[in-house]
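*Asks:* structural data only, the sequence is not supplied:
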């Protein structure tokens, strides 16, 4: 079992590296929204100890795990680990149901789902009895970390919260309880939010100020173009209407003069019309006398 391997490694590290080095034993659990989890175990050696002894991390880990089984036996893959002054190996195990997390990492860690949340609990017995150490061994040179990452926001924990993750750094030599509650729903998973009874919040996009100004100027330009088009159309309509010439004639243009009225011939012997009198009606005008005709008496007949 992996648990027996880890406990044996921790105990051997306490005995082997007492007062001269430090081993980090890390447990990492990444919870997924579909009630599964990916678990990892980290075995790393302090860089200071490696510099003092001239050993490589693999050499020290091989010494610690000798006769205890290979931690990479059940791993899906291994990765190089270097962090916080430690160098070693991360053993990543296959994805499995959340109920098997404790058995996978070798610690009594329990993960259950309640509605839209994951609830983590457990007790880490890091006493000498719990680690199986023998008398005279020091536990000061063993460092233990537990990291659990939730799909969503961490709501409550007795560990150190960093984003969606919680870290515990329990004191070796004591029995430490861990607890955490976090969202089992990824932030972009709306269907899971509904299953958890969460209300959907619609966030409207924020329009940048420069875009508002650009839209305003574009609208103003469009209005100006429409005004110019209407103004040109009105000019074309006005140019097509006939105009009445009321001003002076163009140069070289002759203006016809009105024909003066001719006075109607007066019948023979009739009294002359007074000045300014209107001419007689054409039907009232007498026929001019025939010169070859002798005068009649009285005149006009």
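*Replies:* Everything's here; your move. In this text the structure is predicted, and so the values were computed from the model without any measurement.
*Asks:* from now on I want contacts and neighbour counts done on CA atoms only, so please keep to that.
*Replies:* Noted.
*Asks:* longest strand in the chain, please.
*Replies:* In the chain, assigned by DSSP state E, the strand with the most residues is strand 36-46.
*Asks:* show me what that one is packed against.
*Replies:* Judged by 3 or more C-alpha pairs under 8 Å, 6 or more residues apart in numbering; DSSP states H and E, the packing partners of strand 36-46 are strand 23-31, helix 57-65, strand 77-83, strand 86-92, strand 96-97, helix 101-105.
*Asks:* among the ones you listed, which is nearest residue 2?
*Replies:* Nearest to residue 2 among these is helix 101-105; the distance by C-alpha to C-alpha comes to 6.7 Å.
*Asks:* what's in contact with the closest one?
*Replies:* For helix 101-105, contacts defined as C-alpha atoms under 8 Å, 6 or more residues apart in numbering pick out 2-3, 27, 29, 37, 39-41, 93, 108-111.
*Asks:* same list (these) but as a markdown table, adding distance to residue 12 and neighbour count.
*Replies:* Conversion of the contacts of helix 101-105 to a markdown table gives the following (distance: C-alpha to C-alpha, whole Å; neighbours: other C-alpha atoms under 10 Å):
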| residue | distance to residue 12 | neighbour count |
| --- | --- | --- |
| 2 | 15 | 19 |
| 3 | 14 | 15 |
| 27 | 18 | 22 |
| 29 | 24 | 22 |
| 37 | 29 | 24 |
| 39 | 23 | 25 |
| 40 | 20 | 23 |
| 41 | 17 | 26 |
| 93 | 23 | 21 |
| 108 | 20 | 16 |
| 109 | 23 | 20 |
| 110 | 26 | 18 |
| 111 | 29 | 23 |
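*Asks:* take a look at this one as well, against the first:
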């Protein structure tokens, strides 16, 4: 289960989070998905690229025409869908984690630096960030991939670029708000450097806002990566990525709906669980609820 450092504030936050039924349900679902993503390659029945040419479009086992050797059925090339979903869980979540980690580190560093710039440079940088934030994330990612070319590495770069302004904005605004507080002014008068102010005084107070932003960025990144894969701009066949699996199954939605429904359901449950957990974290870390 989720463990917080032993302190009064964190214990109160954990109590609020635990009382949020939606957040707890989301946490359980997310933990199950993460476990399946970790152990997926070891428990998957077959190699995700293996083709059973005599078992094409076999429905799941709950269908009368199902085959117990293929629990969730097969696709149009005779590949086991369960194996592809398990391998796809690891690939999709690895990509999401990588993208969010790079974007968060880059955005936090840029935002922290911007907070200590002079007014002119800070305003210029923030206007650029606002310009990027004015576009829907997926639309901006598609435009970037269209410029630099399709492919999984370029899709990762595009989603990173899309997410960075969010972290820059929230980091800069949070630090600027904290720098105006009396305790920071007192630390400045005591001779504290900008680095010490940031690490010892400001950072602990902006961590909750960054934690919430980090949580919701996972769902944004997962959806954008899957959407780019679905459009043929991200992961390419035969990679077992959820968005690519959706794209490959479009032609069979009418007479083999499980080929598209199952990867779509995997994306839906993952994004839903992340958002439920994010909502719970946001409510638990809201100072107005911790009074």
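*Replies:* That came through fine. Since the structure is predicted, the reported quantities are computational estimates derived from the model, not experimental observations.
*Asks:* give me the TM-score for this pair.
*Replies:* With the length set by TM-score structural alignment, normalised by the length of the second structure, the two chains reach a TM-score of 0.15; 58 aligned residues with a C-alpha RMSD of 4.8 Å.
*Asks:* so for residue 223 of the first structure, which of the helices and strands packed on strand 36-46 of the first structure sits nearest?
*Replies:* Across those, residue 223 of the first structure has its closest neighbour in strand 23-31 (57.9 Å, C-alpha to C-alpha).
*Asks:* quick one: the closest one to strand 36-46, angle?
*Replies:* With axes from the mean of the first three to the mean of the last three C-alpha atoms, to 10 degrees applied, the angle from strand 23-31 of the first structure to strand 36-46 works out at 160 degrees.
*Asks:* correct me, but residue 156 of the first structure touches residue 182?
*Replies:* Yes. The pair residue 156 of the first structure and residue 182 passes the contact test of C-alpha atoms under 8 Å, sitting 6.8 Å apart.
*Asks:* the two: which is more packed in?
*Replies:* residue 182 (23 against 13; other C-alpha atoms under 10 Å).
*Asks:* SS state for the more buried one?
*Replies:* With DSSP: H, G, I helix; E, B strand; the rest coil as the basis, residue 182 of the first structure sits in strand.
*Asks:* circling back: mind checking which of the helices and strands packed on strand 36-46 of the first structure is nearest residue 117 of the first structure?
*Replies:* Among these, strand 23-31 comes nearest to residue 117 of the first structure, with 10.9 Å by C-alpha to C-alpha.
*Asks:* what's the angle from the closest one to helix 57-65?
*Replies:* Going by the same axes, to 10 degrees, strand 23-31 of the first structure makes 90 degrees with helix 57-65.
*Asks:* just the buried residues of the helix or strand just after the longest strand of the first structure, please?
*Replies:* Following strand 36-46 of the first structure in sequence order, the next helix or strand is helix 47-53 (DSSP states H and E). Residues of helix 47-53 of the first structure classed as buried: 47, 49, 50 (neighbour count, 16 or more other C-alpha atoms under 10 Å).
*Asks:* and of those residues, the nearest to residue 128 of the first structure?
*Replies:* residue 49 (22.6 Å).
*Asks:* any figure for the gap between that closest one and residue 11 of the first structure?
*Replies:* The gap separating residue 49 of the first structure from residue 11 of the first structure is 18 Å, by C-alpha to C-alpha, to the nearest Å.
*Asks:* do the same with residue 224 of the first structure
*Replies:* Residue 224 of the first structure sits 85 Å away from residue 11 of the first structure, going by C-alpha to C-alpha.
*Asks:* settle it for me: which of those two has more neighbours?
*Replies:* residue 11 (23 against 11).
*Asks:* so the more buried one sits against residue 130, correct?
*Replies:* No. Applying C-alpha under 8 Å as the test, residue 11 of the first structure and residue 130 come out as separate, 9.5 Å apart.
*Asks:* in the first structure, which spans are strands?
*Replies:* Using DSSP E, the strands of the first structure run over residues 23-31, 36-46, 77-83, 86-92, 96-97, 109-114, 117-125, 142-149, 154-157, 160-162, 165-168, 175-183.
*Asks:* by how many degrees do the first one and strand 117-125 diverge?
*Replies:* Taking the same axes, to 10 degrees, strand 23-31 of the first structure and strand 117-125 form an angle of 160 degrees between their directions.
*Asks:* elements contacting strand 23-31 of the first structure?
*Replies:* Counting contacts by 3+ C-alpha pairs under 8 Å, 6+ apart, strand 23-31 of the first structure is packed against helix 2-16, strand 36-46, strand 142-149.
*Asks:* now the angle from it to strand 142-149?
*Replies:* Relative orientation of strand 23-31 of the first structure and strand 142-149, computed by the same axes, to 10 degrees: 10 degrees.
*Asks:* now strand 23-31 of the first structure and strand 86-92, what's the angle there?
*Replies:* Calculated by the same axes, to 10 degrees, strand 23-31 of the first structure forms an angle of 40 degrees with strand 86-92.
*Asks:* got the angle between strand 23-31 of the first structure and helix 2-16?
*Replies:* Going by the same axes, to 10 degrees, strand 23-31 of the first structure is angled at 160 degrees with respect to helix 2-16.
*Asks:* just checking, residue 110 of the first structure touches residue 121?
*Replies:* Yes. In this structure, residue 110 of the first structure is within contact of residue 121 by C-alpha under 8 Å, at 5.3 Å.
*Asks:* which residues of the stretch 51-200 of the second structure fall in helices?
*Replies:* Counting by DSSP state H, counting those that start in this stretch, one finds helices in the stretch 51-200 of the second structure at the ranges 81-115, 119-133, 137-148, 152-179, 182-189, 194-196.
*Asks:* could you dump those helices to JSON lines with mean neighbour count?
*Replies:* Below are the helices of the stretch 51-200 of the second structure laid out as JSON lines (neighbours: other C-alpha atoms under 10 Å):
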{"stretch": "helix 81-115", "mean neighbour count": "22"}
{"stretch": "helix 119-133", "mean neighbour count": "14"}
{"stretch": "helix 137-148", "mean neighbour count": "17"}
{"stretch": "helix 152-179", "mean neighbour count": "22"}
{"stretch": "helix 182-189", "mean neighbour count": "13"}
{"stretch": "helix 194-196", "mean neighbour count": "12"}
